[in-house]
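Asker: What would the 3D arrangement of this be:
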Amino acid sequence: MSFDEFYYLTPRSFFNAVNGQRKKEDVYSKERWIMTREIMFSAMKPYLPEGTEKTDILVFQWEQKQLQKDKEIKALTLVEDIEKMNAFWERQDAVKKS
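Answerer: Have a look, this model is predicted:
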């Protein structure tokens, strides 16, 4: 931003520009951290047990909420599946008894 551009900005447009630049730098930083994790995971992969995922090695702060939601959804799906299986087998038992 040039000196003249700075003086033509209103306070609101200046803060918008600053916030946009911060978001851009944040995204760039996250991309670099993700690339670092990829390299680290690739180097460690031959020595890790089967089924190990990248998030098992290193979880970033911005990923924790999403991982928690995924675990909750997985748990709810598992409970629903168990309920469906129980209902199915109860129907099968009722058919056998009659």
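Asker: CA only for contacts and neighbour counts going forward, please
Answerer: Will do.
Asker: Mind jotting down where the strands sit in this structure?
Answerer: Under the criterion DSSP state E, the chain carries no strands.
Asker: What is the longest helix of it by residue count?
Answerer: Scanning the chain for the helix with the most residues, using DSSP state H, yields helix 61-97.
Asker: Mind giving me the packing neighbours of that helix?
Answerer: Helices and strands touching helix 61-97, by 3 or more CA pairs under 8 Å, 6 or more residues apart in numbering; DSSP states H and E: there are none.
Asker: One more, please, to line up against the first structure:
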Amino acid sequence: MGLTYDYFYSLTPRVFFNIHEGFNQRVEMEFKDNWLRTRKLMFAMLKPHLKNKNATEIDLFSFPWETESNEIEEILSAEKADEIIQQQIDYWEAIDRKRMESKA
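Answerer: Here you go, the predicted model:
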């Protein structure tokens, strides 16, 4: 992630979590972008040789994150989503409270 030791040890758990999540999202985005570019090149090279001249890149090769029925994702109801958000808020408030108490 490129953090210096001094900066790393100065971070609160919440800030580190946010930096870590942002870093992971960037890595995942770059990963997907590289695969999309590879598919475009592959499709450009194969297009003249395809029997179906109307084929698209996705018809030729689709990625798991492009399919509609993604089994990994779970569809949450609005109530369940609100409950999870409230749990996260409570969790981080407890950490912040402990940190403030330890400074006093």
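Asker: thinking again about what came up before, gap between the longest helix of structure 1 and the chain center?
Answerer: 21 Å (CA atoms, centre = their mean, to the nearest Å).
Asker: cool, stretch 89-104 of structure 2 as well?
Answerer: Relative to the centre of its chain, stretch 89-104 of structure 2 is centred 27 Å away, using CA atoms, centre = their mean.
Asker: residues in contact with that stretch?
Answerer: With CA atoms under 8 Å, 6 or more residues apart in numbering as the test, stretch 89-104 of structure 2 has contacts from Arg14.
Asker: what does stretch 26-43 of structure 2 give?
Answerer: Under the criterion CA under 8 Å, 6+ apart, residues 57, 60-61 lie in contact with stretch 26-43 of structure 2.
Asker: Among the residues you listed, which one lies nearest to Leu50 of structure 2?
Answerer: Within the contacts of stretch 26-43 of structure 2, proximity to Leu50 of structure 2 (CA to CA) peaks at Leu60, which comes in at 9.7 Å.
Asker: Aligned to that closest one, what sits in structure 1?
Answerer: In structure 1, the residue matched to Leu60 of structure 2 (TM-score structural alignment) is Ile57.
Asker: Same check on Tyr5 of structure 2?
Answerer: So Tyr5 of structure 2 corresponds to Phe3, using TM-score structural alignment.
Asker: do Gln25 of structure 2 as well
Answerer: In structure 1, the residue matched to Gln25 of structure 2 (TM-score structural alignment) is Lys23.
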